[in-house]
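1. can't give you the sequence, but here's the structure:
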């Protein structure tokens, strides 16, 4: 016999099953969009942790975003992927270097810069998906932009 509040393991298992199916049924480009969304989500968590002074949470969230970008980097072959492969390899490498600076400098502005850059990549990838699917609208979640102190969305330079 167990005591305490009822467990919601059934709900959690159902949500995990749904997410697993969604990932398995997604095309390669759709999976990349999901990875971009995940990286942005973890960078936003890292930024919030910096604001709270929670070094461990910042480190954990930033590590998760770095793992996502490292996975994307591992999928790119700059030698056989043509110009797009070389470009993405350079972009992902630059993102990883910048993500390391989040931990070294404990700087929320770097998180904002990275979030903007990854969102720029996501827009380009979503456009590629739209072209690939014959102009059909792209579905999926876009992580909301963080507000700057003035309530305006934060603006940074795009990935070059």
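-> In hand now; what should we look at? Note that the structure is predicted; figures quoted are calculated from it, not measured.

2. going forward, measure contacts and count neighbours with C-alpha atoms only.
-> Fine.

3. can you tell me the helix or strand for the residue positioned nearest the centre of the chain?
-> Closest residue to the average C-alpha location of the chain: residue 39 at 2.0 Å, with CA atoms, centre = their mean. Per DSSP states H and E: residue 39 is located in helix 28-52.

4. ditto for residue 62
-> Per DSSP H and E: helix 55-75 holds residue 62.

5. Now that helix: buried residues?
-> Of the residues in helix 55-75, 57-66, 68-69, 72-73 count as buried by neighbour count, 16 or more other CA atoms under 10 Å.

6. With stretch 16-35 instead?
-> Within stretch 16-35, the residues that count as buried by 16+ other CA under 10 Å are 30, 32, 33, 34, 35.

7. Got another one to weigh against that:
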């Protein structure tokens, strides 16, 4: 199979995903990021038993990258206490995932997944409230900005 054929199939998908991401609210995007991190950590845990440590390493790093994006998107001025609390949680998660990756410790990853699921649930609640207000309602600052 030629390289053009391989990339051709993905270009439509990439366009679709880029369009999907560009048209969702910031809150929905944050929920999607949590979903991704949780999914990557699930793959990492699944590959610990057959000892595919290269796969474990890559997926933990992908989850860490997502957490880094969430951390960098914090608006410390507008978010104040909420942003500070999220900053502390994200730093803690990054530290624990680094430990999990070095030790290949499934229990640490499970702890991080639990925290990520709780954070995701909170953002989903905010997303429901935002959807209930309608699109014309003023959006309350969340302390996070996903704009480039």
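-> In hand now; what should we look at? These numbers were taken from a predicted model, which means no experiment stands behind them.

8. What does the residue nearest to the centre of structure 1 correspond to in structure 2?
-> Counting by TM-score structural alignment, residue 39 of structure 1 corresponds to residue 37 in structure 2.

9. Can you tell me the closest non-neighbouring residue to that match?
-> residue 63 (4.4 Å; CA to CA, 6 or more residues apart in numbering).

10. so what's the alignment partner in structure 1 of that neighbour up against?
-> When structure 1 is aligned by TM-score structural alignment, residue 63 of structure 2 is paired with residue 65. Residue 65 of structure 1 sits next to 38, 39, 40, 42, 43 when contact means CA atoms under 8 Å, 6 or more residues apart in numbering.

11. Which two of the residues you listed have the greatest separation?
-> Farthest pair in the contacts of residue 65 of structure 1 (CA to CA) is 38 and 43. Separation: 8.6 Å.

12. what about those two, which has more around it?
-> Each of residue 38 of structure 1 and residue 43 has its neighbours counted (other CA atoms under 10 Å); residue 43 has more, 27 against 18.

13. in what helix or strand does residue 17 of structure 2 lie?
-> With DSSP H and E as criterion, residue 17 of structure 2 is part of helix 3-23.

14. Next: residue 134 of structure 1.
-> Assigned by DSSP H and E, residue 134 of structure 1 falls outside every helix and strand.

15. quick one: stretch 111-120 of structure 1 to structure 2 mean distance?
-> Comparison of stretch 111-120 of structure 1 with structure 2 after fitting gives an average deviation of 1.3 Å (mean CA distance after the TM-score superposition for structure 1).

16. In structure 2, point out the residues matching that stretch.
-> Mapping stretch 111-120 of structure 1 onto structure 2 (TM-score structural alignment) gives residues 109-118.

17. Residues in contact with the matching stretch: which ones?
-> Contact partners of stretch 109-118 of structure 2, identified using CA under 8 Å, 6+ apart, comprise 34, 37, 38, 41, 45, 93, 96, 97, 100.
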